[in-house]
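Sequence and predicted structure are below.
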Amino acid sequence: MELIHRNLLIGIHDALQETFFQDKKYADKVIERLLKANRKWGSQDRQVVSEIFYNIIRWKKRLEYYMGEGVKPNNVYKLILAYLLWSKSHYKKFEEFDGVKTADILNKLKKGYIPTKAIEYSIPDWLAETMEKELGPKWEKEMLALNEQAPTVLRTNTLKTSPKELVADLQDEGVPAFTIHGYPDAVQLEEKKNVFLTSAFKDGLFEVQDASSQTIGQLLDPKEGMRVVDACAGAGGKTLHLAALMKNKGQIIALDIFEWKLAELKRRAKRAGAHNIEARFISDSKVIKRLHNTADRLLIDAPCSGLGVLKRNPDSKWKIDQDFIDRIKKEQEQILKDYSKIIKKGGQMIYATCSILPSENNLQVEKFLTNNPDYSLVKEEKIMPSQGYDGFYMALIKRDN
């Protein structure tokens, strides 16, 4: 394989510096800016840069072990070298690389010994302990899956087209894709492509949404004419799915504590042709209280650790800690308590997270049901990363009285 061009290496170096040392910026935003700033790079170069960038973030702890030290602002090139030597890609044999000698790294690679599971799976020590404690022996299988690259999955906007028609339209634009059995609206790309440049995207025929995430809307099963509340709507990925499932009939109230996310939701809804969505900013507790006992369906896509989506957000494992998870669990408990009052008697809600930790998922639901006997569990689904897509939890809960 060819030696990676120096200008690409510099780009990867600068992007890693920005991700790890400059206000710990989100990797997806960093790589997006890098690729926009280098429009002359060909599609293959862009793919190589993205792949190396994300894999280095994904395997940082293991690479640090091969380096013999932690990553510091002045040795990011050494981190890149460790990855190139370990993955045996994009390099030729050399004794020295930007002043870094390869011999020590190569010696560790030859030995093949990895002292801890945290280093083997490239996660913080505290996270290895938490995963083992909460998931038991199967945590290694899940962590192995979480270190894989996520496939690109689209959700067909059925307000405008069908999955089969979308596949045909994408094929015409040079983007090979296929439908996924068991996921009625999902279409998966055969390889990574910038789908946001396609006419199909600009015409609102799809949104990028993982297959597991699409299961949430299907499980909530909103009907035409219902009043549905999406309590933690964010930029509206799941809101738009609900609108399509309801065929634009009925009302969806999309709530969030961030106005900029709701502005993005409105923009996306316009492109998708979703007309039954009303965005409401949660400025105070009165916004929620005014909705008590009014909704047929409620979606609580709760804030969480995000450990189920490390395939696509590998940098998040370096940005969170146990204190963050403890805080987010208290927030989840409070949201469930406050927002559950939105549904009418006989109505149903989903509590969902993109975490795989029981303490954020079924244990939260069990605690809620114990404290609220007027509610009952209808069904729950645990989707693990080893099943192929993102890790998600969802519980369908009915308000009986």
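Great, that's in hand.

C-alpha only now, for contacts and for neighbours.
Will do.

Just give the number of residues close to the nearest residue to residue 117 once chain neighbours are set aside.
Leaving out its chain neighbours, the residue that sits closest to residue 117 by C-alpha to C-alpha, 6 or more residues apart in numbering is residue 128, at 7.2 Å. By other C-alpha atoms under 10 Å, 19 other residues sit near residue 128.

for comparison:
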Amino acid sequence: MTENQVNVRLLALELLLEITSQKEYSHVALRGALEKYQYLSKQERAFLTRLTEGTVERLLELDYLIGRFSKVPVHKMKPVILNILRMSAYQLKYMDRVPDAAVCNEAVKLAGKKGFGNLKGFVNGVLRNLARNVHAIPLPDLSVRYSTPAWIVRQWTEEYGEDVAVRMLESQFEERQTAVRVNFLKTTKEELIRRLEEEGVHAREIEGVPCGLFLENYDYLRALPSFREGLYQVQDVSSMKAALLAAPKPGDYCIDVCAAPGGKSLHLSELMKGTGMVEARDLTEYKTGLIQDNIERTGARNIKAVCMDAT
């Protein structure tokens, strides 16, 4: 708990309900919570992020594990109880630093706080049985093991072979470094590295990508003044390379479809040195709104967000 008495597990539960029941995008729900509760400690924010993201990533596996020890089918459980069990199962299997007893006790407390006191015994029984067996339960197939829909596993296996398909499935859970692209409209790489170091963030260059940096040792990126000033854009290395390979010339007209949140589009805009035009398209006003936010933050001029499909 913080001085403001925020129960991080309760907050994670509310996020999971928002994601699974209200169908909110997980990154949008989590970002909203992190912005609202900026006074959480770095450790609490890290715990909330890992618990929420990890539970969502492993849903199929977690539901299978829960089903092994519950007489009530997973699809018939109350959403609150199901998500308490999911987040607890994730902690039992993937968060070794959290004692099993603490996981079970906190889950029982959550059930009571959410008005399901009559199901506290059920929650306790399922989780204590799971805690004793979680690492010994065999998973039936690749779909469950990697929490990926069966039709995707079949398609990848048919198209690429099982060995390649397994490597693709495993890659979903590899820890990725945060990559950003320097906004050369506003700063230089050297100046940005210096600025980030002043903010307590370690930045290092990305081999073969002159516009990119890997960032480490930060808490909440969006809270940094350098981010708010638009000095860089969070962008995967593969996305940076795509724009670099496209190599637009000054004065070109570029159309980027499925463009949100706009990283590649902004990169194309920058590569044309303020000339020409980039039309960054996406299908919904929400997504084009994300693009527009980044356009305004970075100060790009030769780009527009358009709510439109690829036709």
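Thanks, I have it. Everything numeric in this text was worked out from a predicted model, so none of it was measured.

how near is the residue nearest to residue 117 of structure 1 to residue 145 of structure 1?
Distance, residue 128 of structure 1 to residue 145 of structure 1, using C-alpha to C-alpha, to the nearest Å: 14 Å.

Would you map the strands across the stretch 1-150 of structure 2?
Assigned strands in the stretch 1-150 of structure 2: none (criterion: DSSP state E, counting those that start in this stretch).

can you map out the helices along it?
8-20, 26-36, 42-57, 59-68, 79-94, 100-113, 120-133, 142-145, 150-160 (DSSP state H, counting those that start in this stretch).

Pick the most buried one from those helices.
Mean neighbours per residue, mean count of other C-alpha atoms under 10 Å, is largest over these for helix 79-94, with a mean of 22.

The residue nearest to residue 117 of structure 1 pairs with which position in structure 2?
Under the alignment (TM-score structural alignment), residue 128 of structure 1 pairs with residue 153 of structure 2.

quick one on the thing from earlier: could the helices of the stretch 1-150 of structure 2 go into JSON lines alongside distance to residue 275 of structure 2?
Converted to JSON lines, those look like this (distance: least, C-alpha to C-alpha, whole Å):
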{"stretch": "helix 8-20", "distance to residue 275 of structure 2": "41"}
{"stretch": "helix 26-36", "distance to residue 275 of structure 2": "33"}
{"stretch": "helix 42-57", "distance to residue 275 of structure 2": "40"}
{"stretch": "helix 59-68", "distance to residue 275 of structure 2": "46"}
{"stretch": "helix 79-94", "distance to residue 275 of structure 2": "49"}
{"stretch": "helix 100-113", "distance to residue 275 of structure 2": "56"}
{"stretch": "helix 120-133", "distance to residue 275 of structure 2": "60"}
{"stretch": "helix 142-145", "distance to residue 275 of structure 2": "47"}
{"stretch": "helix 150-160", "distance to residue 275 of structure 2": "41"}
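
which one of those helices lies closest to residue 265 of structure 2?
Ranking the helices of the stretch 1-150 of structure 2 by their distance to residue 265 of structure 2 (criterion: C-alpha to C-alpha) puts helix 26-36 first, at 20.5 Å.

residues near the aligned partner of residue 116 of structure 1 in structure 2, how many?
Residue 116 of structure 1 maps onto residue 141 in structure 2, with residues paired by TM-score structural alignment. Look at residue 141 of structure 2: counted by other C-alpha under 10 Å, it has 11 neighbours.

before we move on, what about residue 276 of structure 2?
For residue 276 of structure 2, the neighbour count with other C-alpha under 10 Å is 17.

now it: how far from residue 290 of structure 2?
22 Å.

Structure 1: which residue goes with residue 237 of structure 2?
Match for residue 237 of structure 2 (TM-score structural alignment): residue 211.
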